[in-house]
Structure formats: C-alpha cells, structure tokens
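A.B. asks: the following block contains a protein sequence and its predicted model.
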Amino acid sequence: MLFNSLEFVIFFPCVITLYFAINERYKKIWLLLASYIFYMSWNPKFALLLAFATVITFFLGLYLDKKKRSKITMTVILIIVFSALVYFKYSNFLISQINHVINIFHFQLISHFDIVLPVGISFFTFQAAGYLIDIYKKETKAERNFIKYALFISFFPQLVAGPIERSKDLLNQFDNTKNYRPNRVFHGLLIMLWGFFLKIVIADRCALIADYTFANYEHLKGIQLIAGATAFSFQIYCDFMGYSTIARGAAKILGINLTENFRMPYFSSSIKEFWRRWHISLSYWLRDYLYIPLGGSRKGKLITYRNILLTFLISGLWHGAGWNYICWGGNTRFFYNNQ
C-alpha cells in the first residue's frame, strides 16, 4: 500500500492503537506482523522473498560473528546476499545485452524472464548487506534475537523507500519500546503531514506538468520545455523526500528515530555537497561500504579516480537497470571529481 492511500490511512491508526495498547513483550511481534501485512499488500508472494532473505542473512550474521573470516568468505557471502537483487532487477537487462552480442553472429536469442520486481528489494538488500559487513569488520555483534532482526529488515515505515538504516542505529531502538506520549505522537504527525504535503500537493502537481511536457516535447517551445524540466526536478525531489519524511514521522510516533535522508540538496553549492545532502543514507552506504573499502583516496590519484568511478557506476545501477543509468552514474562521477 502507498503512504498516500486510503488503505494506509486505515492501516496506520490500527497499528499504533494496538501497539500502545498491548504489553511491552508483544510490541516487537506486533510491529513485525504489521510490517509483513504492509509488505504483502503489494504482492503476498514478495513476503516469501523477504522472509527468505531475513533467515539467510540472520544465520550468515551468526556465522560471521563466531570468528574472524577471510575476505574470500565475505565476498562469497555478499554474492549470496546480492544474488536475488541481481536476478530480479538486472537479469533481463543482462540478457538483452547478451542478445545484442549473439545477434551479430546470428545465434538463437535468449528469452527474457517474466519477472516482477519486488518492492523495496534494493533497500532491504543493502540494509542486510551493511549489517553483515559491520559484523565482518567487528563494528557490531550479530543479533541473536530473530524477531528483532526480522523487524530490522522489514520495519514497514522505511521498508519500501528507505532510508537505508545501519544496524547500530536502528536495532537497539527496538529494545526501548515506547508507551504513548502525546508530544511525541503530535511531533510525528506534524512530520507526516509535511511529507504528505510534499508528496500530494507539490510532487503530484508537478508530475502533471512534467508528464505533459515529456509526452508533447516535439510541439512545445523552449520556455515550456524548461518549465517541464524544472517541474520534473521538483517532482522527483518532493516525491522521494515526501516518502522519506512520512516514514520518519510514522516511525517517530512509534518511538523510533530514522535517518534524515534529505537536507535541502538543491541549495548545495557543489556536486559533492549535493551528494552529501541527497539520499543521504545511500550516499553514506556507498562511501562506507564501497568507496572506502576499495581504498578511497589513500592510494594515489589513479586509484582514487577508479574508486570514484566504480562508486558512481554502482550508484547509477542502483537506481535502475539500463545504460541510461550507467551513463548517468559515469557523468555524475566526472562532475563530482572536477569540483
């Protein structure tokens, strides 16, 4: 269900009412059940994938926590974790590229898969991968409570659109379950209302202008095209920020603090600053779990350029499977590196 839907307007009050009414020992169980109900509203089959990913990464975390593991072991584990994401999100793109190559030699083409992309798979996959990397680096201990770990992976406010949370920031908050506090609930509702305003009033209205512009660009004048492009930039920003803000407000009501995902990025003075203020949880994930482990800027200019390029190419692919996203990531790297 979408945040801006009648289903969510009914679902969320039911969740918080029962959450504050039941005994503390059952609060995590109720939030976990509510999270799966929320996720199953998109497609009940997706819940099986989410549960499977949760079970696999839970036991992989216990395995990593027993003793120091080699880099090869960690690499194999990450391949396992990301395999589902690659299959669902990128397999048809890879097949299309293979078909382009073999078509040159007049070979039989490979059929595309009939795949429905599970909602939020990029978010909970990156969140689980970050958790395992933190255990490998001995920055956190593996979670022994399966219910709490399952809630960490599936917590419904941030499940389908982020932010991507770190285990050290979110897991322990589930131990400190909160009772009803009017001030906290009021504050959370205000945050949610601001998110709804960004999504419904600004993003959805800008979408009307942007959609019309892109559908009729051949017949429009320059100033109209500029207006459409500007509307699109506000649409994608307010849409994404609106969802993240609603998520933060909903979690706040439940006594959970989520990461701020946007910090007025359009007021940035450089590309580097923009990426520190746009989709902050993803930018920091890529920095801490990809760019720095590759060597960051510590091994000379050539390695630094390579690391920046790989990081932004992965960032481009994270947003979608296609050469347009790859080129966007590569071009962003160029402007970022020349600040």
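C.D. replies: Yep, it's here.

A.B. asks: please make it C-alpha for all contacts and neighbour counts, starting now.
C.D. replies: Noted.

A.B. asks: run a quick neighbour tally on Arg144.
C.D. replies: 12 (other Cα atoms under 10 Å).

A.B. asks: any buried residues in stretch 171-188, and which?
C.D. replies: Going by neighbour count (16 or more other Cα atoms under 10 Å), the buried part of stretch 171-188 is Leu171, Gln173, Phe174, Thr177, Lys178, Arg184, Val185, Gly188.

A.B. asks: is it true that the second one touches Ile256?
C.D. replies: Yes - counting by Cα atoms under 8 Å, Gln173 touches Ile256, with 6.4 Å between them.

A.B. asks: mind checking the SS state of Val160?
C.D. replies: coil (DSSP: H, G, I helix; E, B strand; the rest coil).

A.B. asks: can you count the residues close to it?
C.D. replies: Val160 has 24 neighbours, counted by other Cα under 10 Å.

A.B. asks: now do the contacts for it.
C.D. replies: Val119, Gly120, Ile121, Phe123 (Cα atoms under 8 Å, 6 or more residues apart in numbering).

A.B. asks: please redo it, this time with the cut-off set to 10 Å
C.D. replies: 1-2, 38-39, 118-124, 154, 243-244, 247 (Cα atoms under 10 Å, 6 or more residues apart in numbering).

A.B. asks: and stretch 284-294, how far from the chain's centre?
C.D. replies: The chain centre lies 16 Å from the centre of stretch 284-294; the measure is Cα atoms, centre = their mean, to the nearest Å.

A.B. asks: so for that stretch, what gets flagged as buried?
C.D. replies: Judged by neighbour count using 16+ other Cα under 10 Å, the buried positions of stretch 284-294 are Trp285, Leu286, Arg287, Tyr289, Leu290, Tyr291, Ile292, Leu294.

A.B. asks: which helix or strand contains the nearest residue to Lys141 once chain neighbours are set aside?
C.D. replies: Leaving aside its sequence neighbours, Lys141 sits nearest to Ile135 (Cα to Cα, 6 or more residues apart in numbering; 5.8 Å). According to DSSP states H and E, Ile135 maps onto helix 121-136.

A.B. asks: which SSE is immediately downstream of that helix?
C.D. replies: Later in the chain than helix 121-136, the nearest helix or strand by DSSP H and E is helix 146-154.

A.B. asks: just after that next one, pick out the following helix or strand.
C.D. replies: Using DSSP H and E, the first helix or strand after helix 146-154 is helix 167-170.

A.B. asks: one more structure, for comparison:
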Amino acid sequence: MLFNSISFLIFLPIVFTLYWILNKNYKWQNILLLLSSYYFYMCWDWRFGFLLLFSTLLDYFTGLKMANSKNDKLRKFWLTLSIVINLGFLGFFKYYNFFVESFTDFFKGFGLNMDPWVLHIVLPVGISFYTFHGLSYVIDIYKRKIPAEYNFVDYAVFVSFFPLLVAGPIERATHLLPQIQRKRIFNYDQAVDGMRQILWGFFKKVVIADNCATFANHVFANADHSSGSTLFLGAVFFTFQIYGDFSGYSDIALGVARLFGIELLKNFAYPYFSRDVAEFWRRWHISLSTWFRDYLYIPLGGSKGGTWMRIRNTFIIFVVSGFWHGANWTFIMWGVLNALFIMPSIILKTNRKNMEVVALNRLIPSYKDALQIFTTFLLTVLAWIFFRAQSISKAFAYIKGIFTKSFFTFPDFNKEALGVLIIIAFFMSVEWMGKDYNYALENLLIPHQNTSAKRARFLSIARWVFYAFIIMLIGLFIQTKETPFIYFQF
C-alpha cells in the first residue's frame, strides 16, 4: 500500500477514527496500531508479514534474555545471535545474488567460467529499515542504555508502526517506545500540523519527484545520444527527484504519526542548503547517518584515535552506507565518492564548522554562503549520477559526456520540462523561507501571539489560498499511474 494511493486514503481515515474512539485505553490503541501496521505491510505480499514477525520475535526474546542474564558472556552470546541472524536474513534477501554474480565475474577475469546458482528472490519491502530498528534495540539493551521491553505488543508496534515501516525514519527505542507506552490525548494543533506536513510531503512526491523522474529517466536512458548540457540537467532532475521522493515520504510519515499523537525522528533538514559535504550528511537521511555514527563509527573509535583513524572510520561508514542502499557497485562507489568529498574537512578538522542553519533569520545569504551552497550542490549532483546509473562504467561515461563542448549548448528539453524547472524554483523558494523550522510549511503564513488581529486575518486568508494553490498543483501534476517511492527498494 503506497502513501500516494487511493487505498491508503481510505485506510488512514478508518484507522484514525477507530484509534481515537479507543482513546480511553492506550493498550487497545496499540493493538489496533499493530494489526493495522501488519495489514498495511502485508498488502504488498502477505508472506512479508511472517518475516517481519520473525524479526520482531527474535529481537524481543534476545532482549529479554540479555536483560535477565547477569553473565556477560551469555549476554554477548544473545547479542551476537541477534546480529548474525538479522544481518543474515538481510544479506540473503538483499545481497545473495550480488555476491554470487560478483564472485563469478571475478573468476571470469582469470578465464574460469562458472555456472552460478542465482535465486529469484523477492526483496521484502522495508527490510533494511525494520532490521535496523531491532538491531539498535538489542545493542542498546546490551550496553544497558535501556531496559528490555516485556510487553510484546508495545515492542511490536515500535518495530512495525506503519508510517515508518517501509522507508523510515529509523527509530530508536529510547525515543519511540516511551510514546507507545503512555496514554495519548488528541491534540488538535498537533493534528493540524501533521496534516500540513502531509500536504507538503505529497507536493514533494507527486509534483516534484514524479515529474522530475519523467525527464531524469529519459535522459539516463538516452545518455549516449544527449548533449553535455542535457546530461547535466538530467542529473539535476534526478537530484531533485530523489530529494522530493525520499523527504516527501518522510514528511508524510511524520505527519501521519502526528495524527496519532506520536512524534517521529526528523529525517531531513534542507540538505541542499548545506555549505559543505559534512553539513549535507548531517541534514540528509538523518536517522541513518546518526545510526551509523552511534553503532558503527563510534564503536570503531570515532575521532579519538588521530587523523588516520578518522579517515579509516569515515571511509568505512560511507562504504557501508552505500552498500546498505543496495546490491550494486554503483552504491558503493557513491559512498566512496562522498567519503572523498568529505575528506578535506575530516583532515583539516572543519567538519563541525557549519552547525547552525545557513542565513539564520535572514532572507538573503551572504556571497560566501551562496558560493558554498552552490559548490556543495554540484558535488552532490555528481555523486547522485553514480547512485542513479546502472553500472559504474555507465556513470563514468555519463560524466564524461557532460564535460564536452556540448555542455555549452542549449539542453534538449521541451516546454513541459521548463515548467517543472519553474516548479522546482518555487519549491526551493518555499523551502528556503522555511529553513529555520522543522519543515517548510511549519510556520509559513502563521500568525504569532503578538500579531495584530487585522494581520492575523490577512495571514489566515493568505495561508488557505496558498494551501489551495498547493492542492491545485498536486491535481495538475499528478501522474495517472501510482509510482512507488524510491527508497522502497532499499
């Protein structure tokens, strides 16, 4: 079931209504959320539900075993068992064919032909996300950061809560479980804020991502016959496609969760306004970046062991991050490239330089900020080419095609593409105006306590006109066919 589907637009109001009818007992609400989440997940393939249940039971019981054991060796055994089985399932479903084919290609280089046993495996939707939910839970129990959860329903809701189940954000038990374990009271302002964020998420997905995809797909499919300027613009279209698609999903997920009185972790913070690559990775897919920081980078020694250790650990987390995204060498190369881009700031220890919001409380950035944002954006566009290309060789050929004399020609695009570029400019303008807040529409045209009554009425009218305009754009630009979110494949 897709967020941008008719079935979800039917599913959500039904669950929302039943949920708040049961508001006198949060335990019944949790049971409803659990059943609804499994239904939501099994709409893709009913067999996926059994894998999700197995993963949930595994981490639930290993968590209890660690909590009830005073023997450190035994606790480590249960932790290791959970990690091995979780990563084993993830590796089998996601990477089995990749390793077999890579192994075969390696021996072909020595003139040895092999007949590999390739399996036709259906990748369970969201397996990378809920696997990491469970892993963070058992690791935190092992480190005694949190107690084990004895209520199975509460823990199962933490793992399977439907807004975040298939594409995140990757939640932590320290953040989500306490919200599941207490009574939720309907908050009108929170629900309205959730609806506002859902609207912006739909705009990102339907208007920005899906329409950028039309042109990006065309250019990448015809890269051999396109000019340098067309190739560059195609890469720019994909850059906005993946941002609109993934951050749009996150906005919808966070907004839907607010309808149920639950706050999820923020996953995006205007990454294309970053002034260096280090800042970009503090703002892009935040829940995954912080997961790797806490459970891989820091255990490896973090930044405490000198320059060499910082370089080594940075490369490890970027390679692993690339591999997490999928079974293709292009993702690994994308990770390596980002590691190379961030290296100067790691070596010079300037990676924590740009921590505040760019041009905070200002409409116009400084020339320096503008130049840094532009440079970082170009590096990001270059890296996304490897993410989008079917192979590393095609990615290099694509980049080579950009850096030709034809780069200075007019790109081969029609008026529809020009219309999408205008919409992108509007989109980024709204994002810029909202950059000081959690999402672009959070405070847009909303009066404050000190606002006069006359101005408050004006802002109210302007706000609803703006919302109507956004809804109109969604209606005008919506694709006739439901398109899945990119990160569903990860």
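C.D. replies: Alright, I've got the coordinates. Please read all numbers here as calculations on a predicted model, not as lab measurements.

A.B. asks: ok, back up a step: mean deviation, the helix holding Ile135 of the first structure versus the second structure?
C.D. replies: After superposition onto the second structure, helix 121-136 of the first structure sits on average 0.6 Å from its aligned residues (mean Cα distance after the TM-score superposition for the first structure).

A.B. asks: which residues in the second structure does that helix align to?
C.D. replies: For helix 121-136 of the first structure, the aligned range in the second structure is residues 127-142, judged by TM-score structural alignment.

A.B. asks: just to revisit the earlier point, tell me the two of the buried residues of stretch 171-188 of the first structure that are most distant?
C.D. replies: Leu171 and Val185 (21.1 Å; Cα to Cα).

A.B. asks: what's the separation between the residue nearest to Lys141 of the first structure and Glu273 of the first structure?
C.D. replies: Applying Cα to Cα, to the nearest Å, the value for Ile135 of the first structure to Glu273 of the first structure is 30 Å.

A.B. asks: give me the more crowded residue out of these two.
C.D. replies: A direct count of neighbours by other Cα under 10 Å for Ile135 of the first structure and Glu273 places Ile135 higher, at 23 against 15.

A.B. asks: can you find the partner of Ile223 of the first structure in the second structure?
C.D. replies: In the second structure, Ile223 of the first structure lands on Ser229 (TM-score structural alignment).

A.B. asks: my guess is that match contacts Gly401. True?
C.D. replies: Yes - between Ser229 of the second structure and Gly401 a contact is recorded at 9.0 Å, counting by Cα atoms under 10 Å.

A.B. asks: residues in contact with the residue nearest the centre of the first structure?
C.D. replies: The centre of the first structure sits closest to Phe123, judged by Cα atoms, centre = their mean, with a distance of 3.2 Å. Counting by Cα under 10 Å, 6+ apart, Phe123 of the first structure touches 85, 129, 153-154, 158-165, 282, 318.

A.B. asks: any chance of the residues you listed in a markdown table, plus distance to Val101 of the first structure?
C.D. replies: Listed next are the contacts of Phe123 of the first structure as a markdown table, based on distance: Cα to Cα, whole Å:
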| residue | distance to Val101 of the first structure |
| --- | --- |
| Leu85 | 24 |
| Ala129 | 33 |
| Ile153 | 39 |
| Ser154 | 40 |
| Gln158 | 40 |
| Leu159 | 37 |
| Val160 | 35 |
| Ala161 | 35 |
| Gly162 | 36 |
| Pro163 | 38 |
| Ile164 | 36 |
| Glu165 | 40 |
| Leu282 | 33 |
| Trp318 | 24 |
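
A.B. asks: can you tell me the SS state at Leu193 of the first structure?
C.D. replies: Leu193 of the first structure - assigned by three-state DSSP - is helix.

A.B. asks: gap between the corresponding residue of the second structure for it and Val207 of the second structure?
C.D. replies: Leu193 of the first structure maps onto Leu199 in the second structure, with residues paired by TM-score structural alignment. The gap separating Leu199 of the second structure from Val207 of the second structure is 11 Å, by Cα to Cα.

A.B. asks: next one: Val122 of the second structure
C.D. replies: Distance from Val122 of the second structure to Val207 of the second structure, by Cα to Cα: 30 Å.

A.B. asks: re the thing from before, what do Leu199 and Val207 of the second structure both touch?
C.D. replies: In contact with both Leu199 of the second structure and Val207: Ile470, Ile474, using Cα under 10 Å, 6+ apart.

A.B. asks: so these two - more neighbours on which side?
C.D. replies: More crowded of Leu199 of the second structure and Val207, by other Cα under 10 Å: Val207, with 26 against 20.

A.B. asks: could you pull out the strands for the second structure?
C.D. replies: Taking DSSP state E, the second structure contains no strands at all.

A.B. asks: looking at it, which helix is longest?
C.D. replies: The longest helix of the second structure (DSSP state H) is helix 72-108.

A.B. asks: quick check: buried residues in that helix?
C.D. replies: Buried positions in helix 72-108 of the second structure, judged by neighbour count with 16+ other Cα under 10 Å: 75, 78-79, 82-83, 86-87, 89-91, 93-101, 104.

A.B. asks: just checking, what packs against that helix?
C.D. replies: helix 48-67, helix 127-142, helix 307-325 (3 or more Cα pairs under 10 Å, 6 or more residues apart in numbering; DSSP states H and E).

A.B. asks: in the first structure, what range does the first one match?
C.D. replies: Alignment of helix 48-67 of the second structure against the first structure: residues 46-65, by TM-score structural alignment.

A.B. asks: quick revisit: closest to Phe214 of the first structure out of the contacts of Phe123 of the first structure?
C.D. replies: Trp318 (23.7 Å).

A.B. asks: which residue in the second structure lines up with the closest one?
C.D. replies: Using TM-score structural alignment, Trp318 of the first structure sits opposite Trp324 in the second structure.

A.B. asks: what does Ile147 of the first structure give?
C.D. replies: In the second structure, Ile147 of the first structure lines up with Val153, judged by TM-score structural alignment.
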